[in-house]
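# Structural data only, the sequence is not supplied:
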């Protein structure tokens, strides 16, 4: 449901603040750190202020309240991890006695220390949580029409990013168009530092492009339907040109699910089924483009032995790190600090492990059992709402069906990567949840 806005905060101001933050994350939030994060954090300030003024607990639906608990729990946990503790208490926590012993051996004096083993890593994680929570809470206070405008803005910006990806792929390596050329020197990467996260964004927005095409088709708006189907084809091709294996697989799954549901979804204002041929034609065009422009790179990636991927090594030794710091964890954002000492020298490579490439494991390491409880709460909430949306998809309409599909793209990707730790993916995911965790009566 849409939450009633606070008096004195007009919807226009709230929508503009949300649009500013959405634009900032899609243009500057694809990197890991640096000036891009500063831009995002500055753009998040008005959204955070308005979200605090407008979000109300009483009129919120049960799924929205559950999501609010998850956000507040994660933020509160990060704050608690930053509170200094006396050495006697800190030494009682798993893994901390070794840290204190190392400090004593190095003759470094210290007073009270926080629970987290990476103070600035936890601060960065806290800021990222505030960005996500502020956008989601603010979006929940907007009307469905306003959220649709934000969605279309995201699709337009993603399409421009896809076009940049095409240019990057055509220009090859050492192109000035690659703003993070130290990472993935070939294929499409857009404004991201990681091609997997670029592909995840394309796959997450793909169902919405198809849904808007279906919606326009049911309302006999042929030019608009053709435009949205063209956007869907471009996003699909961009995901393939990233040469991300998981990203392409998720794009294929999202496209297939969207096409299947498109033939069953009806518009409440104009009864009648949508013929499946139109979205299928858009996907066929994308597949033809993939066959011509992306197949060589994809086939090369598929020939690589997946068992040689460093992700399996991160999982193996990451589990050792999780066991060492249970039940409270090592602190949000501290993975790189606690993983490195547990990786055997003989197993080390020329790359440095910044993340576990499995967000469940990384959350277990950094936030312990409380973090796992938060993840399970989020998953149960999304699964229950998705089940209801897909069972009664005719009543809900194409947008909520698309949100049900899109929500699982970054969640599934998080099992082998860390897309939700990138601002651009996280905020768009918050927009998806603002559609999904809403009442059906509002979303028709």
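Nice, I can see it. Computed from a prediction, not measured in an experiment: that's the story for all the values here.

# Could you use CA atoms for every contact and neighbour count after this?
Fine.

# could you point out the longest helix in the protein?
In the chain, with assignment by DSSP state H, the single longest helix is helix 359-391.

# dropping in the other structure now:
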């Protein structure tokens, strides 16, 4: 190995690790179930990557690095608190513990010590699941500004690959080997996922990513027609790919993704052209609008728009509004401590109305914000308010300063998180390792503009080129 090659490998070792870990997650992390066999590969290797991510931090870190580390540890601590055994006298006074307390008295004569979580095994699974996005965050923090930008086209390529795989699934049989998971939406275009809604969410995220990629290349003076045509040709087919997933939420999120992509590209063009004293060209936006409208109409004409049909059709088996009311009542009954991580299915079986009983069971609330309220109670409300408030502050600081490449990347990260937040209203996408990892990457993008420090206004010398 020549010295120059060895030096390049050392300089890019963090980037190589991040790409390798992202590849691992994309190939094994498409399901949110705890009994997926792919987790036997993903979780042990995640520990290995976590070790590589933490080791360099022993030599010091920047202010924002400490913030991320504290945030990551806090998530683990909050989940771990639900696994600490409490004395029976304390535990029995908590909401909805009376049924288990009566069982203990009947069998053992007294209430034994129990952890706060109603289902400790599922709480352990949730604790292990948190390591996947936390590892992604720590690996991203090892990258410099240039390398963080290089992750963007890699994520886009993985998303396009998942879309291509979904297209192949849509024209194959429902029992094709192209489906990676045993429990999945057979017959739908799920791509690398087990759930069509999660596939649609990833495809919707690609819109602001593509717009940000073009805008960043423009600011770095390396934009050419090939890059612009790549973004147009990659973005236009996303509409039919989202439609054939059969995801109704994907229709709404596609509109949100297109609007955010337009904002990113238009603001970038406006800032660049005003600096050069030129007018903003309107033909790329017009061409994209015409292509998207044409593909939308063609997809509907060919009757492959399953999402469009399901959106306007009636599907009593998925009437989520019907069971959100009893779930909300359950959350109030369990307030302020909640059922504990992973305890939703067990708790819901107690509160489920007779009119909603059927041979299937509800594994999640299909509204992750409501489910977090059920499982974590008052603590969840505090964390959600703090997180959304903090991200809103970052968005405010960066929205009017999208003229630099790093700030554009920050806006891409915020846009991706916004789409995930909206997608979680009707489903649970962030419980899948793929989506949680992309959100972790996006959060790092959103906070690490080159001209922002702990207060988002100065440069952090620890993480620059």
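Yep, that arrived. In this text, all values refer to a predicted model and were calculated from it rather than measured experimentally.

# Give me the TM-score for these two chains.
After superposition, the two chains reach a TM-score of 0.88 (TM-score structural alignment, normalised by the length of structure 1), with 434 aligned residues with a Cα RMSD of 2.9 Å.

# Check the mean deviation of the longest helix of structure 1 from structure 2.
By mean Cα distance after the TM-score superposition for structure 1, the fitted helix 359-391 of structure 1 averages 1.3 Å away from its aligned residues in structure 2.

# Please tell me I have it right and residue 406 of structure 1 contacts residue 431.
No - with contact defined as Cα atoms under 8 Å, residue 406 of structure 1 does not reach residue 431; the gap is 10.4 Å.

# The longest helix of structure 1 maps to which residues in structure 2?
The alignment of helix 359-391 of structure 1 onto structure 2 (TM-score structural alignment) spans residues 368-400.

# Show me what counts as buried in that stretch.
Residues of stretch 368-400 of structure 2 classed as buried under the neighbour-count rule (16 or more other Cα atoms under 10 Å) are 368-380, 391, 394-395, 397-399.

# For residue 100 of structure 1, see how far away the residue of structure 1 most remote from its centre is.
In structure 1, the residue that sits farthest from the middle, by Cα atoms, centre = their mean, is residue 107; the gap is 42.6 Å. Distance, residue 107 of structure 1 to residue 100 of structure 1, by Cα to Cα, to the nearest Å: 10 Å.

# what's the answer for residue 338 of structure 1, then?
Residue 338 of structure 1 is 14 Å from residue 100 of structure 1, by Cα to Cα.

# and what of residue 237 of structure 1?
Going from residue 237 of structure 1 to residue 100 of structure 1 by Cα to Cα gives 52 Å.

# Over to residue 150 of structure 1?
Taking Cα to Cα, one finds residue 150 of structure 1 at 49 Å from residue 100 of structure 1.

# These two: who's more crowded?
Higher neighbour count among residue 150 of structure 1 and residue 100: residue 150, with 22 against 18, using other Cα atoms under 10 Å.

# pretty sure that one is in a helix, no?
Yes - Residue 150 of structure 1: assigned to a helix according to DSSP: H, G, I helix; E, B strand; the rest coil.

# Looks like it contacts residue 19 (just checking).
Yes - counting by Cα under 8 Å, residue 19 is a contact partner of residue 150 of structure 1 at 6.3 Å.

# For residue 205 of structure 2, give me its contacts.
Counting by Cα atoms under 8 Å, 6 or more residues apart in numbering, residue 205 of structure 2 touches 257, 416, 419.

# Can you tell me the SS state at residue 438 of structure 1?
Classified using three-state DSSP, residue 438 of structure 1 is coil.
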